[in-house]
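Undergrad: coordinates only, no sequence provided:
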């Protein structure tokens, strides 16, 4: 994928990122790409936090993917930092192209570069195709996750 560019997201990318987040059945039910107001403050907070790495993937000047990598310092595992991968999205017409593997490969390499000793992610229980994808990349479904909506 030599024509792919990974770069930090900017405020100018916000509409494209939110459109990617909304481009599946789960995202369509919870995202509002027509109203960017609630996303602007969130983007500013992410951009201001040095532990957050929100990136976009571009091909031919077009945003085709995104993910957020969060570095979490911790005491467990002998004081190891871990990287949390969130909001991995690939544009609909790029699915199956290898772009998802490129995005995750970037996240793992960046986590190593940042000194993390573990990369973890969650995936909605209904996303069985995504689960198979992550397992093919070497991730293990080792834990059960819980969420509480506030």
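TA: Yep, it's here. Source: prediction; values computed, not measured. Residues are numbered from 1 along each chain as shown.
Undergrad: going forward, measure contacts and count neighbours with C-alpha atoms only.
TA: OK.
Undergrad: following the lengthiest helix in the chain, which helix or strand shows up next?
TA: For the chain, the longest helix by residue count, based on DSSP state H, is helix 99-113. Using DSSP states H and E, the helix or strand that follows helix 99-113 in sequence is strand 118-121.
Undergrad: list the helices and strands that next one packs on?
TA: On a contact count with 3 or more CA pairs under 8 Å, 6 or more residues apart in numbering; DSSP states H and E, strand 118-121 meets strand 82-90, helix 99-113.
Undergrad: let me know which of the ones you listed is tucked in deepest.
TA: Greatest average neighbour count among the helices and strands packed on strand 118-121 goes to strand 82-90 (a mean of 21), per mean count of other CA atoms under 10 Å.
Undergrad: next up, a structure to set beside the first:
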């Protein structure tokens, strides 16, 4: 495996690979629709237009091998702190254990610093215990209980 990894903004040509990554696990298989890219195209258009959104891909040897979304959130709490939220982290099965996940999160933390953030947050489904250990190894702490409401 070569080390010519590039982390760059996601483009429309990357969508099939991104959606395949999002769908490539038991949770994603239930909620993603790789056969219809229309909603993903519309979502990527919105992300590209918003300067606080960073949808990125990791590319190695011309192939998308990972994706994540970084959102910058200005706020009033914590003395007006700006925070970032890391979401949708996926690494291709062939790349797991290669260090790509670590490099990806390091990129997101570095970009958060560059954007003036004082806090980096992420959520992970309760069933993703391997991911929880991974994030803890990188210095994240499980500090909150999250809630969702589908509307």
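TA: On my side now, so go ahead. Since we're looking at a predicted model, the values are computed, not measured.
Undergrad: so which of the helices and strands packed on strand 118-121 of structure 1 is nearest residue 14 of structure 1?
TA: Closest to residue 14 of structure 1 of those, according to CA to CA: strand 82-90, at 13.4 Å.
Undergrad: average distance between the closest one and structure 2?
TA: For strand 82-90 of structure 1, the mean deviation from structure 2 after alignment is 0.2 Å (mean CA distance after the TM-score superposition for structure 1).
Undergrad: hmm, back to that, redo the helices and strands packed on strand 118-121 of structure 1 as a markdown table? Include distance to residue 71 of structure 1.
TA: Below are these laid out as a markdown table (distance: least, CA to CA, whole Å):
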| stretch | distance to residue 71 of structure 1 |
| --- | --- |
| strand 82-90 | 5 |
| helix 99-113 | 8 |
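Undergrad: before we move on, back to that, could you check the angle strand 82-90 makes with the longest helix of structure 1?
TA: 160 degrees (axes from the mean of the first three to the mean of the last three CA atoms, to 10 degrees).
Undergrad: re the thing from before, residue 125 of structure 1 is nearest to which of the helices and strands packed on strand 118-121 of structure 1?
TA: Closest to residue 125 of structure 1 of these, according to CA to CA: strand 82-90, at 14.5 Å.
Undergrad: so how far is that closest one off the chain centroid?
TA: 3 Å (CA atoms, centre = their mean, to the nearest Å).
Undergrad: not counting its own residues, what contacts that strand?
TA: Contact partners of strand 82-90 of structure 1, identified using CA atoms under 8 Å, 6 or more residues apart in numbering, comprise 20-21, 64-74, 99-100, 103, 107, 111, 116-122.
Undergrad: counting contacts, what elements does the strand ranked longest in structure 2 pack onto?
TA: Across structure 2, the longest stretch assigned as strand under DSSP state E is strand 63-73. Counting contacts by 3+ CA pairs under 8 Å, 6+ apart, strand 63-73 of structure 2 packs against helix 15-23, strand 53-60, strand 83-91, helix 100-114.
Undergrad: mind doing that once more with 10 Å?
TA: The contact analysis (3 or more CA pairs under 10 Å, 6 or more residues apart in numbering; DSSP states H and E) places strand 63-73 of structure 2 against strand 6-9, helix 15-23, strand 53-60, strand 83-91, helix 100-114, strand 119-122.
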